[in-house]
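A.B. asks: Can you look at this prediction? I've put the sequence above it.
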Amino acid sequence: MFSRRRIVLNDFSKKQACDIMTKNFKKEKDRRSNEQY
């Protein structure tokens, strides 16, 4: 049970990292497109 909980926690942190990366990527994209205009 403990290991299973750990796996879930790991998946959760991975998802959070993906969300953060996606947000940063979008911010970067917005910044670049703003610079072009």
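C.D. replies: Yep, that arrived. Because the structure is a prediction, the values reported are computed rather than measured.

A.B. asks: alpha carbons only for contacts and neighbour counts from here, please
C.D. replies: Will do.

A.B. asks: quick one: what helix or strand has K29 in it?
C.D. replies: Assigned by DSSP states H and E, K29 belongs to helix 2-36.

A.B. asks: So what's the residue count around T22?
C.D. replies: 12 (other C-alpha atoms under 10 Å).

A.B. asks: correction: E28
C.D. replies: 12.

A.B. asks: Put this next to the previous one:
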Amino acid sequence: MTGKLNTHDGRDLNIISPGDMNTKLSLLAKLTSSNHKV
């Protein structure tokens, strides 16, 4: 499975495998939660 996921800030994450995707999504969730401090 190969594809691209566009994040809200315009960066591209290359998705190689479902497991890798889950890792990147969890990392992205941590990054976005820390970035959305008001």
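C.D. replies: Received, thanks. Since the structure is predicted, the reported quantities are computational estimates derived from the model, not experimental observations.

A.B. asks: Tell me the counterpart of K14 of the first structure in the second structure.
C.D. replies: Alignment note: K14 of the first structure maps to S17 in the second structure; criterion TM-score structural alignment.

A.B. asks: Can you give me the distance of its match to G3 of the second structure?
C.D. replies: 9 Å (C-alpha to C-alpha, to the nearest Å).

A.B. asks: Same check on A29 of the second structure?
C.D. replies: From A29 of the second structure across to G3 of the second structure, the span is 19 Å (C-alpha to C-alpha).

A.B. asks: Likewise for L13 of the second structure?
C.D. replies: Counting by C-alpha to C-alpha, the gap from L13 of the second structure to G3 of the second structure is 9 Å.

A.B. asks: More neighbours: those two, which one.
C.D. replies: L13 (15 against 12).

A.B. asks: in terms of contact, does that one touch N22 like I think?
C.D. replies: No. Using C-alpha atoms under 8 Å, L13 of the second structure is not in contact with N22; the gap is 11.7 Å.

A.B. asks: if I've got this straight, L13 of the second structure is in a strand?
C.D. replies: Yes. Checked against DSSP: H, G, I helix; E, B strand; the rest coil, L13 of the second structure lies within a strand.
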